[in-house]
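[1] Return a 3D structure for these sequence lines:
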Amino acid sequence: MKFAVLVFPGSNCDIDCYKAIEDTVGEPVDYVWHTATDLSPYDCILVPGGFSYGDYLRCGAISRFAPVMKEVAKAAAEGKYVLGICNGFQILTEAGLLPGALRRNLSMKFRCHDTVLKVANNDTPFTKNYAAGEEIVIPIAHGEGNYYCDDETLARLQANNQIVFTYKDNPNGSVTDIAGICNEQGNVLGMMPHPERAVDALLGTDDGKRMFTSILNAWRDRHGAASVR
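    This is a model prediction of the structure:
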């Protein structure tokens, strides 16, 4: 399995994502610049956190037009795995790959601390190594993590089981405590908390490690290969 970590001007979690892949699954991983026009060699695309293009206009609003995003949309349509974390989640909503939008935190302050998440849906390629309803500790670091969607979209998310993670103690005002959602096909996930910063107990929690092993196991299941723990 081969992973791509996208890099935009202003990305600052790309190295974290790269190291998380190296340390948790040991599969090939490359940095891919935002001007790239071919993602065909990759099985999973990580859209990392940071402040792409300085978060001008809106978070992710300029990145949405980067050449590589056409390839991300193509990869998603082909059923490849796409994981957007923090700014990456914002970019995926701006690009229309996930519904809704991320607004300023209700506190109007940047929030940076551990949060307790509930695994609301463990039947996705990103969460199959978690238990349904399990509580995990994953850090956040954002000023615009307040997930919003209209009532019709929320009803659709709930009906299709697209709400993947919820906050135990909502830190930003997200509607119905949403911390992460997937698309209807289940192969695109966006989340505000940072699993790549939670892959070693030395960091305070290693609860994010199973997200990356879940992705690898989902890919191996698809290709008839043995799973990893």
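
[2] contacts and neighbour counts: CA atoms only from here.
    Will do.

[3] where's Ala73, which helix or strand?
    Using DSSP states H and E, the element containing Ala73 is helix 67-77.

[4] just checking, what packs against that helix?
    Where contact means 3 or more C-alpha pairs under 8 Å, 6 or more residues apart in numbering; DSSP states H and E, helix 67-77 is packed against strand 81-85.

[5] What is the next helix or strand after the strand it packs on packed up against?
    Stepping forward along the backbone from strand 81-85, the first helix or strand reached (DSSP H and E) is helix 87-94. Secondary-structure packing of helix 87-94 (3+ C-alpha pairs under 8 Å, 6+ apart): strand 44-47, strand 81-85, strand 101-103, strand 188-191.

[6] returning to that earlier point: may I see the buried residues of the helix holding Ala73?
    By neighbour count, with 16 or more other C-alpha atoms under 10 Å as the criterion, the buried positions of helix 67-77 are Val68, Met69, Lys70, Glu71, Val72, Ala73, Ala75, Ala76.

[7] Also this sequence, please, to line up against the first:
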Amino acid sequence: MRAAVIVFPGSNCDRDLAAAFRELTGTDPVMVWHKDTSLPAGLDIIGVPGGFSFGDYLRCGAIAARSPICRAVVEFANRGGHVLGICNGFQVLTESGLLPGALMRNSGIRFVCKPVALTVATSASPFTNAFSTGDTPVFPVAHHDGNYTASPELVAQLRDEDRVAFRYVDNPNGSVDDIAGILSENRRVLGLMPHPERAVDAALGGTDGRGVFASVAQALVAA
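    Model prediction:
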């Protein structure tokens, strides 16, 4: 399995995400700079990391979504490639149009940084197949604009199409329907606000996040 991690000015979880891919897939991911205009050949999955791309100026993820490499990421996803966007990466995916809805300022108007319990809303995806529906993994969150916002019609569509991947047990940011992560229509793109890559080593406080990367590895090997 060959992975790539996109790096923007202000990314601060790119190395964590690369380490998680390396740990769970056994291969070193390729680090791709935001000014590159093309992706390496033979990729199976792209990771868009957390952080504060371009200082979160304008809107979180808005500038990054218009960087040269994001055009290639969109093309990769539209060809059926797998993409995992975490925290700021989730924001980039909504700003680029790969996922619907928007990430707004937290309802408490403050930065939230703590471990949170989640519910696995579906195990029927390349990112969640190592879990069972209803499992309650704990991942850290660290965001100021993690309030997932969508119209009632879109929320109903996500429910009907089984595209809510994770929900918060105790919603830390006001996200509609307690949504913590959603899937694209073809289920090959996941946007997730909590950080599974920060929960893959017991020395760092937990290993529940390993399930996301083990799921990806399993799904891509099976494909």
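
[8] In JSON lines, list the helices and strands packed on helix 87-94 of structure 1 along with mean neighbour count.
    What follows is the helices and strands packed on helix 87-94 of structure 1, written out as JSON lines (neighbours: other C-alpha atoms under 10 Å):
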{"stretch": "strand 44-47", "mean neighbour count": "26"}
{"stretch": "strand 81-85", "mean neighbour count": "25"}
{"stretch": "strand 101-103", "mean neighbour count": "21"}
{"stretch": "strand 188-191", "mean neighbour count": "27"}
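
[9] Quick one: those as TSV, columns for distance to Phe3 of structure 1 too.
    Formatted as TSV, the helices and strands packed on helix 87-94 of structure 1 follow (distance: least, C-alpha to C-alpha, whole Å):
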stretch	distance to Phe3 of structure 1
strand 44-47	5
strand 81-85	9
strand 101-103	26
strand 188-191	14
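
[10] and Asn172 of structure 1, which of the ones you listed is closest to it?
    Nearest to Asn172 of structure 1 among those is strand 101-103; the distance by C-alpha to C-alpha comes to 9.1 Å.

[11] what's in contact with the longest helix seen in structure 1?
    Longest among the helix segments of structure 1 by residue count, using DSSP state H, is helix 209-222. Helix 209-222 of structure 1 is contacted from outside by 1, 20-21, 24-25, 81, 125-130, 195-196, 198-200, 226-229, using C-alpha atoms under 8 Å, 6 or more residues apart in numbering.

[12] again, but for stretch 48-61 of structure 1
    Stretch 48-61 of structure 1 has contacts (C-alpha under 8 Å, 6+ apart) with 5-14, 17, 62-63, 84-88, 90-92, 94, 144.

[13] so what's the closest residue in space to Asn172 of structure 1 that isn't next to it in sequence up against?
    When the adjacent residues along the chain are set aside, Asn172 of structure 1 lies closest to Asn105, with 4.5 Å between them (C-alpha to C-alpha, 6 or more residues apart in numbering). With contacts taken as C-alpha under 8 Å, 6+ apart, Asn105 of structure 1 has the following neighbours: Gly143, Glu144, Gly145, Asn146, Pro171, Asn172, Gly173.
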